[in-house]
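Novice: coords below, sequence missing:
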């Protein structure tokens, strides 16, 4: 093993009792697991493209139309999905060369706002209160959840629809409670029970939407 590998995995080092055969077996298992995971996400992304590609195209066009009318995008999510919401906003603000940046904001970015609303009015309202204050009829609300069951996202979508915003849900598996909403204009559900695979495919979905929107308002 290299010095770097020995420092990361000392229990595999011959110096600490790991024999060469054991090291080779573990490394072979890791390589196979990595190949399996890569194969899973490639197949899942292909399935999303086949089954929801038409929705992606329709949603991208709808986003472009809203941006062309002066609309802004607000993204939100919890936990790992909150960082995805921030990345989603970045994709619109910092698009590929040759396309114009589009106004997008992550409702999870301001810790003072998030903690104040969570403390004063409740975590279930942390996103809907921000949309009530900021949302306009030409704006866009995009919520991300691996389960589709987050109460604060469901409440936020209701508020966004009342404000006349375009609503886009990105979730996993069969969609959870998000799939039962009648206030969503577009719903993308990654058909997998694995949180890891769902989040990996969700990044592809919103990257595609950002590119489509940027091309549509070029």
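Specialist: Done, it's in. Worth saying up front: this structure is predicted, and the values here are computed from it rather than measured.
Novice: going forward, measure contacts between C-alpha atoms and count neighbours the same way
Specialist: Will do.
Novice: List the buried residues in the longest strand seen in the chain.
Specialist: The single longest strand within the chain, with elements called by DSSP state E, is strand 166-172. Neighbour-count burial for strand 166-172, counted by 16 or more other Cα atoms under 10 Å, picks out 166-172.
Novice: list the helices and strands it packs on?
Specialist: Under the contact criterion of 3 or more Cα pairs under 8 Å, 6 or more residues apart in numbering; DSSP states H and E, strand 166-172 touches strand 140-144, helix 151-162, strand 186-190, helix 195-216.
Novice: Now render these as a markdown table, adding distance to residue 26 and mean neighbour count.
Specialist: A markdown table is the format used below for the helices and strands packed on strand 166-172 (distance: least, Cα to Cα, whole Å; neighbours: other Cα atoms under 10 Å):
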| stretch | distance to residue 26 | mean neighbour count |
| --- | --- | --- |
| strand 140-144 | 36 | 27 |
| helix 151-162 | 42 | 21 |
| strand 186-190 | 31 | 23 |
| helix 195-216 | 22 | 20 |
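Novice: looking at those, which is closest to residue 97?
Specialist: For those, the distance to residue 97 is smallest for helix 195-216, at 10.2 Å, taking Cα to Cα.
Novice: contact partners of the closest one?
Specialist: Residues outside helix 195-216 that contact it (Cα atoms under 8 Å, 6 or more residues apart in numbering): 40-41, 44-45, 56-57, 59-61, 63-65, 81, 84, 88, 91-92, 95-96, 99-102, 146, 170-173, 190-192.
Novice: Name the residues that touch stretch 34-41?
Specialist: 197, 200-201.
Novice: Use this one as the comparison:
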């Protein structure tokens, strides 16, 4: 077991008598790195609040209005953003006590639908096809992307806009191609080039939106 572990984590098993880093030094570096990352995301969240707080409030109010009129939420994203989209849908379906559940769906939840569309039609339409089938005027569409360049998200926003849905985009530094779309009503851009920090801040953004929308409906 020791041999297996040392092959995976050699820095923990170095001979410190020959000038190698000690375990204490390695752990100290890990602690420093962790604290640096925590400070970075905390400042990033503060910056998003400073620069986009008013937009968050306006978007939350618009989402609440749609829900109050019977609108349904459709969430989508690729990779880690797909997981975030599912988490966002869960925030509405399983809200805190005292908050009414609201209809929300993650467009990657049905593996058969996603793989059928990807295989038979193309991955670029995996979200827009579903919105064309399920979406209706008054519904909501929220798409997440760290780069803002995912072709299937761009197509989904265009389709959602065509249908008459409220569209919300959440992306990373610069906004990518999403920032060029006229079909996104509210666009939130996390000002960071780090995918990890972008995803962490995006989580905060959509949780805030979920709380604001739910409060507006209650």
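Specialist: Received it, and whenever you're ready, just let me know what you need. Predicted, not measured: the structure shown is a model, and the values here were computed from it.
Novice: Could I get the TM-score for this pair?
Specialist: Overlay of the two chains. TM-score (TM-score structural alignment, normalised by the length of the first structure): 0.93; 212 aligned residues with a Cα RMSD of 1.7 Å.
Novice: Quick check: buried residues in stretch 17-26 of the second structure?
Specialist: Those would be residue 22, for stretch 17-26 of the second structure by 16+ other Cα under 10 Å.
Novice: Distance across it, terminal residue to terminal residue?
Specialist: Stretch 17-26 of the second structure has an end-to-end distance of 15 Å (Cα to Cα, to the nearest Å).
Novice: Okay, helices next: where are they in the first structure?
Specialist: 3-8, 20-68, 80-93, 111-120, 128-134, 151-162, 195-216 (DSSP state H).
Novice: Dump those to CSV, plus distance to residue 185 of the first structure.
Specialist: What follows is those, written out as CSV (distance: least, Cα to Cα, whole Å):
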stretch, distance to residue 185 of the first structure
helix 3-8, 47
helix 20-68, 9
helix 80-93, 18
helix 111-120, 26
helix 128-134, 17
helix 151-162, 9
helix 195-216, 14
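Novice: Compare these and give me the one nearest residue 184 of the first structure.
Specialist: Closest among those, using Cα to Cα: helix 151-162, at 7.0 Å.
Novice: average distance between the closest one and the second structure?
Specialist: Aligned to the second structure and superposed, helix 151-162 of the first structure gives a mean residue distance of 0.3 Å (mean Cα distance after the TM-score superposition for the first structure).
Novice: what's the answer for stretch 37-57 of the first structure, then?
Specialist: Stretch 37-57 of the first structure sits 0.2 Å off on average (mean Cα distance after the TM-score superposition for the first structure).
Novice: Name the residues of that stretch that are buried.
Specialist: In stretch 37-57 of the first structure, counting by 16+ other Cα under 10 Å, buried: 41, 44-45, 48, 52, 56.
Novice: Pick the one among the contacts of stretch 34-41 of the first structure closest to residue 19 of the first structure.
Specialist: Out of the contacts of stretch 34-41 of the first structure, the member with the shortest distance to residue 19 of the first structure (by Cα to Cα) is residue 197, at 33.8 Å.
Novice: any idea what the closest one aligns with in the second structure?
Specialist: Mapped onto the second structure by TM-score structural alignment, residue 197 of the first structure lines up with residue 197.
Novice: if I look at its match, how far off is residue 76 of the second structure?
Specialist: Counting by Cα to Cα - residue 197 of the second structure and residue 76 of the second structure are separated by 20 Å.
Novice: do residue 207 of the second structure as well
Specialist: On the measure of Cα to Cα, residue 207 of the second structure and residue 76 of the second structure end up 15 Å apart.
Novice: check contacts around residue 101 of the second structure.
Specialist: Counted by Cα under 8 Å, 6+ apart, residue 101 of the second structure has contacts 92-95.
Novice: Adding neighbour count, write the residues you listed out as JSON lines.
Specialist: JSON lines is the format used below for those (neighbours: other Cα atoms under 10 Å):
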{"residue": "92", "neighbour count": "22"}
{"residue": "93", "neighbour count": "15"}
{"residue": "94", "neighbour count": "12"}
{"residue": "95", "neighbour count": "16"}
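Novice: Could you check how far residue 193 of the first structure is from residue 48 of the first structure?
Specialist: 14 Å.
Novice: So what touches the longest strand of the first structure?
Specialist: 63, 66, 138-148, 157, 160-161, 178, 183-193, 195, 198, 202.
Novice: Now find how far off-centre stretch 126-135 of the first structure is within its chain.
Specialist: Distance, stretch centre to chain centre, for stretch 126-135 of the first structure: 19 Å (Cα atoms, centre = their mean, to the nearest Å).
Novice: ugh, wrong one, stretch 156-166 of the first structure
Specialist: 19 Å.
Novice: can you check stretch 86-97 of the second structure too?
Specialist: 14 Å.
Novice: again with stretch 38-56 of the second structure
Specialist: With Cα atoms, centre = their mean, you get 15 Å for stretch 38-56 of the second structure.
Novice: From residue 175 of the first structure, how far off is residue 60 of the first structure?
Specialist: Counting by Cα to Cα, the gap from residue 60 of the first structure to residue 175 of the first structure is 20 Å.
Novice: show me the residues around the spatially closest residue to residue 136 of the second structure that is not a sequence neighbour that make contact.
Specialist: Leaving aside its chain neighbours, residue 136 of the second structure sits nearest to residue 163 (5.9 Å; criterion: Cα to Cα, 6 or more residues apart in numbering). The neighbours of residue 163 of the second structure, taking Cα under 8 Å, 6+ apart as the test, are 132, 135-137.
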